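Novice: for reference, the sequence and a predicted model appear below.
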Amino acid sequence: MSWPESQFTPEPAPRGAFRARAAGLGGAALIAGGAIAIGVAMLAQQHAPQPGATAAGAIGPAGKGPSLHRSVPVSVDIPAIGVHSELLRLGVNADGTVQVPPLTTGADEAAWLRYSATPGQIGASVIEGHVDSYRGPAVFYRLGALHPGDTIDVTLADGETGIFRVTGVREYLKDKFPANAIYSDANYAALRLITCGGAFDYATGHYLSSTVVFASLTSSRHPSSH
């Protein structure tokens, strides 16, 4: 489960402690970006787009690039795949796995991991979303269709919008999920989008892989600049 930010949300865990737990649980379904998602796979027999070899690109940019001050993200827009979503805010479960948006009420909304950097800060900022739900395609259904060069806009609470450029799109088996590369700090303003992907295991009701989009901040805009 996850929840929007509220007075009931626990205080953030120390950044180093979270990274250690993330690395240790890299093969778990939740830390790899998805819980049970059976709507499209079992009912409609559709399959979400999967990243091809030509989309693998790079995990990060050639240089450090720009950065923004810390400000909580409120929405994400991905023009190339028609995504606009307000952002929930995720915590971690007692066992250290990352919480995911509830399938019944949050499948159409992406969620920011509130223990990661805010988008545009130096470090790794993580946004997750379901690929499908019991009703059909969910917010990140077409995430695997992105390519290097596509843009991701993240609007922050201070009014600034960070503009990120996709550098690579990759699919990882959940039992080989590179948690250190995904969740650890980066020396540039990194953004990682995660959803389920790959083959669907009908016996367990889980996807066997995760789709990860790597992006970095290239610029920003503020309403006052228009």
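Specialist: Perfect, thanks for sending it.

Novice: contacts, neighbours, all on C-alpha from now
Specialist: Fine.

Novice: residue 206 reaches residue 35, doesn't it?
Specialist: Yes - between residue 206 and residue 35 there is a contact at 6.7 Å, judged by Cα atoms under 8 Å.

Novice: which neighbours do these two share?
Specialist: Common neighbours of residue 206 and residue 35, using Cα atoms under 8 Å, 6 or more residues apart in numbering, are residue 29.

Novice: so which of the two has more stuff around it?
Specialist: Neighbour count, other Cα atoms under 10 Å: between residue 206 and residue 35, residue 35 has more, with 22 against 19.

Novice: so the more buried one makes contact with residue 208?
Specialist: No - using Cα under 8 Å, residue 35 makes no contact with residue 208, being 10.6 Å away.

Novice: chain center to stretch 201-217: distance?
Specialist: 10 Å (Cα atoms, centre = their mean, to the nearest Å).

Novice: show me which residues of that stretch are buried.
Specialist: Buried residues in stretch 201-217, counting neighbours by 16 or more other Cα atoms under 10 Å, are found at 206-217.

Novice: and for stretch 100-111?
Specialist: In stretch 100-111, counting by 16+ other Cα under 10 Å, buried: 100-103, 106-111.

Novice: same list (the buried residues of stretch 201-217) but as a markdown table, adding secondary structure and distance to residue 182.
Specialist: Converted to a markdown table, those look like this (DSSP: H, G, I helix; E, B strand; the rest coil; distance: Cα to Cα, whole Å):
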| residue | secondary structure | distance to residue 182 |
| --- | --- | --- |
| 206 | strand | 21 |
| 207 | strand | 19 |
| 208 | strand | 18 |
| 209 | strand | 14 |
| 210 | strand | 12 |
| 211 | strand | 11 |
| 212 | strand | 8 |
| 213 | strand | 10 |
| 214 | strand | 9 |
| 215 | strand | 11 |
| 216 | strand | 13 |
| 217 | strand | 16 |
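
Novice: one more structure, for comparison:
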Amino acid sequence: MRTAPPRGDRRALALGLAAVACAAAGVTAAFNGHRDPAPQAPAAPPAWAPPRTPVTVDGLALPAAPPTRLTIPALGVRARVARAGLRPDGTLQPPRPPDEDRPAWYIGSVTPGETGTAVIEGHLDSRAGPSVFFRLGRLRPGRRVRVRRADRTTAVFTVDAVRRFPKDAFPTWAVYADTPGPSLRLITCGGRFDAAARHYRDNTVAFAHLTAVTR
């Protein structure tokens, strides 16, 4: 398993990366089984492929600038963005205290708005209750996701699809591989909580592409 994929395919990591944000995310479900389950995205059919990302309009792609704030109006999400790297085994490190309830940008991906695929993960829940991406499965195509960047620009993405994948059949390349234009993936846990393994069985992924830039 490579822990530092070369530029060009570094987002398409080994299958272990599918377990994003799930290592500790089931804690609330384990202790509070009476709580309503999180909204779930439709399960993906076999051999599902993401919608084709439209080629970006000339000049819309942005230079590199780290994300600082994530806003998803349809879900009531407005949060500062933390950063996430890789564990020694090459899997993505989920947000840790004191940032466990914040979304985290994977620093091995492009910054949101750059050409390629930017990845932001977030927990479904934590010991404190529902976390930042608790309602990600409720997001629908056409909704907007806004990412404020350190250069004071805001990259506005439009959601193409939201799907749920079993972790043992996670479409790694479809999620992490670079796209011709700027795209965004929002990732959290999904499906049933496996009490024995102490993690959720699936991942929910929102696919989006850049449609506007504001300053």
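Specialist: Received, thanks. These figures come from a predicted structure and were not determined experimentally.

Novice: kindly provide the TM-score of these chains.
Specialist: Between these two chains, after superposing, the TM-score reads 0.87 (TM-score structural alignment, normalised by the length of structure 2); 205 aligned residues with a Cα RMSD of 2.3 Å.

Novice: residues near the aligned partner of residue 61 of structure 2 in structure 1, how many?
Specialist: The alignment partner of residue 61 of structure 2 in structure 1, by TM-score structural alignment, is residue 67. Neighbour count of residue 67 of structure 1, defined by other Cα under 10 Å: 20.

Novice: measure residue 67 of structure 1 to residue 30 of structure 1 for me?
Specialist: As judged by Cα to Cα, to the nearest Å, residue 67 of structure 1 and residue 30 of structure 1 stand 29 Å apart.

Novice: ditto for residue 198 of structure 1
Specialist: Applying Cα to Cα to residue 198 of structure 1 and residue 30 of structure 1 gives a distance of 15 Å.

Novice: can you check residue 16 of structure 1 too?
Specialist: For residue 16 of structure 1, the distance to residue 30 of structure 1 - Cα to Cα - is 19 Å.

Novice: what residues sit buried inside the top helix by length along structure 1?
Specialist: For structure 1, the helix that runs over the most residues, judged by DSSP state H, is helix 15-24. Going by neighbour count (16+ other Cα under 10 Å), the buried part of helix 15-24 of structure 1 is 18-19, 21-23.

Novice: biggest separation within the residues you listed, which pair?
Specialist: Between any two of the buried residues of helix 15-24 of structure 1, the greatest separation by Cα to Cα is 8.6 Å, found for 18 and 23.

Novice: now for residue 199 of structure 2: which residues touch it?
Specialist: By Cα under 8 Å, 6+ apart, the contact list for residue 199 of structure 2 reads 22-26, 193.

Novice: what sits closest to it if chain neighbours are left out?
Specialist: residue 26 (5.2 Å; Cα to Cα, 6 or more residues apart in numbering).

Novice: what lines up with the one you found in structure 1?
Specialist: Looks like residue 26 of structure 2 aligns to residue 38 there (TM-score structural alignment).

Novice: what's the burial count for its match?
Specialist: 23.

Novice: about what we covered before: how about the residue nearest to residue 199 of structure 2, what does it touch?
Specialist: Contacts of residue 26 of structure 2 (Cα under 8 Å, 6+ apart): 124-126, 193, 198-200.

Novice: dump those residues to TSV, plus distance to residue 134 of structure 2.
Specialist: Compiled in TSV, these are given as follows (distance: Cα to Cα, whole Å):
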residue	distance to residue 134 of structure 2
124	4
125	6
126	10
193	14
198	17
199	15
200	13
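
Novice: dump the residues you listed into TSV; add distance to residue 50 of structure 2 and secondary structure as well.
Specialist: Below are the contacts of residue 26 of structure 2 laid out as TSV (distance: Cα to Cα, whole Å; DSSP: H, G, I helix; E, B strand; the rest coil):
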residue	distance to residue 50 of structure 2	secondary structure
124	22	coil
125	26	strand
126	29	strand
193	25	strand
198	29	coil
199	25	strand
200	22	strand
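
Novice: lining up those residues with structure 1, which overlap?
Specialist: On the basis of both residues aligned by TM-score structural alignment, their matches' Cα atoms under 8 Å, what survives of the contacts of residue 26 of structure 2 in structure 1 is 125-126, 198-199.

Novice: which single one of those is nearest to residue 172 of structure 2?
Specialist: Nearest member of those to residue 172 of structure 2, counting by Cα to Cα, is residue 199, at 19.0 Å.

Novice: show me what the closest one lines up with in structure 1.
Specialist: Using TM-score structural alignment, residue 199 of structure 2 pairs with residue 206 in structure 1.

Novice: before we move on, what about residue 39 of structure 2?
Specialist: In structure 1, the residue paired with residue 39 of structure 2 is residue 49, using TM-score structural alignment.

Novice: re earlier: just say helix, strand or coil for the match of residue 61 of structure 2.
Specialist: coil (DSSP: H, G, I helix; E, B strand; the rest coil).
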